[in-house]
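Student: this is the structure alone, sequence omitted:
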């Protein structure tokens, strides 16, 4: 078994995975060299040395390739970050650290992020759901919420999945706003406000106490 292979994975499944990885690598290289809009599926098939039908069997549109690329990066970032989170003192500091790390990459790759989010929201609007499964950032948020529950910081009467979904909607809205006009606010400062909104609600705690 080669490094990166999954136990129990068949030869056909491994071949499919290798082909998908090759497509993503070639396509992203083309996007970087000549731009997303100037790259066609036909060029990707030619550069990958596969039939167009094979390409479309794996990815129906260019945006799906970007989505998979971003998901893979997200999982890699999550793997690097998750071990450090357990050493932090509370849920707030863990969420801030995890999201700050994720959005550092977002700030450096706004075009790819915009394409990816647009593709995901389009699928959701058409009832296709999120076929790519849980992202690395979502898995980190779920782990943080589970740890917060164990420590008595997060309520238990709402499912982890629903809490992650609510946080996802909030952060997606913030990122889309920033992508449309990055001058309107500092992305990571706004994400920090979002974390407080998620954890503490919209009540003005200082004013309420006064």
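Tutor: That came through fine. Source: prediction; values computed, not measured.

Student: from here on, just use CA atoms for contacts and neighbour counts.
Tutor: Will do.

Student: where does residue 36 land in three-state SS?
Tutor: Reducing the assignment at residue 36 to three states with DSSP: H, G, I helix; E, B strand; the rest coil gives coil.

Student: now it: how far from residue 84?
Tutor: With distances defined as Cα to Cα, to the nearest Å, the gap from residue 36 to residue 84 amounts to 35 Å.

Student: with neighbour numbers in mind, choose between those two.
Tutor: Between residue 36 and residue 84, counting by other Cα atoms under 10 Å, residue 36 is the more crowded of the two (19 against 12).

Student: the nearest residue to the more buried one once chain neighbours are set aside: which element?
Tutor: Residue nearest to residue 36 in three dimensions, not counting chain neighbours: residue 30, with 7.7 Å by Cα to Cα, 6 or more residues apart in numbering. Take DSSP states H and E as the rule and residue 30 turns out to sit in helix 11-34.

Student: which residue ranges form the helices in this protein?
Tutor: 11-34, 41-48, 52-58, 62-85, 91-108, 110-125, 136-150, 160-180, 187-200, 205-209 (DSSP state H).

Student: here's the one I want to compare it with:
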């Protein structure tokens, strides 16, 4: 595409994005210092130097701010993995790499993860979608599965969308269980088990031999 033909972002749109980024940065800073429950929307507006109405125009509740922050983290981690996909030999190693990187961050940030997942589940139960589309982890899993189908590593008669949804459900259940008591098991090894369950099913392959 010629540079002169590329769409130019308007000043109002740039300002809107800058304000959202500022809100997220201020809110996460407050939450990290004093905790989520002790942080109010009024504090966020004051520290961001914006009117409360402006804050609510961008985010209806503080959970939505955390969700956007986690989504941006997810996109950044996914991009880092995208750059290494072609260096990995098969679909299993690619899925393991993608999920290991994502859940390394989750293990360090259980509170933010729980807030984000709770907000998403609440919206899903109301039938609400996400205007920002898929998360970074979902996008990279879709690309990995697509590559796997093209290489003949994974069945092609099931859509990429459905396969991503399947692994999404499995990993979501594990994370919610882990969040109840992170000391009970290590999250990343369990995610490796989820990859094997997704690819090979529940059959005991060693016992079946």
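Tutor: Sure thing, it's come through. All values reported here derive from a predicted model rather than from experimental measurement.

Student: coming back round to it: the residue nearest to residue 36 of structure 1 reaches residue 39, doesn't it?
Tutor: Yes - if you go by Cα atoms under 8 Å, residue 30 of structure 1 and residue 39 touch, sitting 6.7 Å apart.

Student: give me the mean distance between stretch 17-29 of structure 2 and structure 1.
Tutor: After superposition onto structure 1, stretch 17-29 of structure 2 lies on average 0.5 Å away from the residues it aligns with, using mean Cα distance after the TM-score superposition for structure 1.

Student: please identify the buried residues of that stretch?
Tutor: Under the neighbour-count criterion of 16 or more other Cα atoms under 10 Å, stretch 17-29 of structure 2 has 19-20, 22-28 buried.

Student: what do you get for stretch 32-43 of structure 2?
Tutor: With burial defined by 16+ other Cα under 10 Å, the residues of stretch 32-43 of structure 2 counted as buried are 36, 39, 41.

Student: show me what contacts the last one?
Tutor: To tie it back to what came earlier, the one meant is residue 41 of structure 2. Contact partners of residue 41 of structure 2, counting by Cα atoms under 8 Å, 6 or more residues apart in numbering, are 52, 55, 61-62.

Student: residue 115 of structure 2 against residue 62, yeah?
Tutor: No - under the criterion of Cα under 8 Å, residue 115 of structure 2 makes no contact with residue 62, lying 9.6 Å away.

Student: quick one, which of these two is more surrounded?
Tutor: With neighbours defined as other Cα under 10 Å, residue 115 of structure 2 and residue 62 compare such that residue 62 has more, 21 against 17.

Student: for residue 112 of structure 2, see how far away the more buried one is.
Tutor: Taking Cα to Cα, one finds residue 62 of structure 2 at 11 Å from residue 112 of structure 2.

Student: cool, and residue 32 of structure 2?
Tutor: Plainly put, residue 32 of structure 2 is 10 Å away from residue 112 of structure 2 if you go by Cα to Cα.

Student: find the residues that touch each one of these two.
Tutor: Contacts common to residue 32 of structure 2 and residue 112, judged by Cα under 8 Å, 6+ apart, are absent.

Student: wait, residue 115 of structure 1 touches residue 64, no?
Tutor: No - using Cα under 8 Å as the test, residue 115 of structure 1 is too far from residue 64 to be in contact (9.2 Å).

Student: how many other residues sit next to the closest residue in space to residue 154 of structure 2 that isn't next to it in sequence?
Tutor: Nearest residue to residue 154 of structure 2 in three dimensions, chain neighbours excluded: residue 148, at 5.6 Å (Cα to Cα, 6+ apart). Burial of residue 148 of structure 2 is recorded as 18 neighbouring residues (other Cα under 10 Å).

Student: show me what contacts residue 148 of structure 2?
Tutor: For residue 148 of structure 2, counting by Cα under 8 Å, 6+ apart, the contacting residues are 90-91, 154.

Student: before we move on, the earlier item: quick one: the buried residues of stretch 17-29 of structure 2 as TSV, columns for distance to residue 120 of structure 2 too.
Tutor: What follows is the buried residues of stretch 17-29 of structure 2, written out as TSV (distance: Cα to Cα, whole Å):
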residue	distance to residue 120 of structure 2
19	23
20	19
22	22
23	20
24	17
25	20
26	22
27	18
28	18
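
Student: relative to residue 177 of structure 2, which of those residues is nearest.
Tutor: residue 28 (24.6 Å; Cα to Cα).

Student: which residues touch that closest one?
Tutor: Under the contact definition (Cα under 8 Å, 6+ apart), the residues listed for residue 28 of structure 2 are 66, 69.

Student: just the buried ones from the contacts of residue 148 of structure 2, in ChimeraX syntax?
Tutor: One line in ChimeraX is enough to select the buried ones among the contacts of residue 148 of structure 2; burial here means 16+ other Cα under 10 Å:
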select :91,154
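
Student: for residue 92 of structure 1, which non-adjacent residue is closest in space?
Tutor: In space, residue 92 of structure 1 comes closest to residue 195 once its chain neighbours are excluded; the distance is 7.0 Å by Cα to Cα, 6+ apart.

Student: list the contacts for the counterpart of that neighbour in structure 2?
Tutor: Counting by TM-score structural alignment, residue 195 of structure 1 corresponds to residue 195 in structure 2. The contact partners of residue 195 of structure 2, taken as Cα under 8 Å, 6+ apart, are 92, 95-96, 167.

Student: with that, I have no additional questions.
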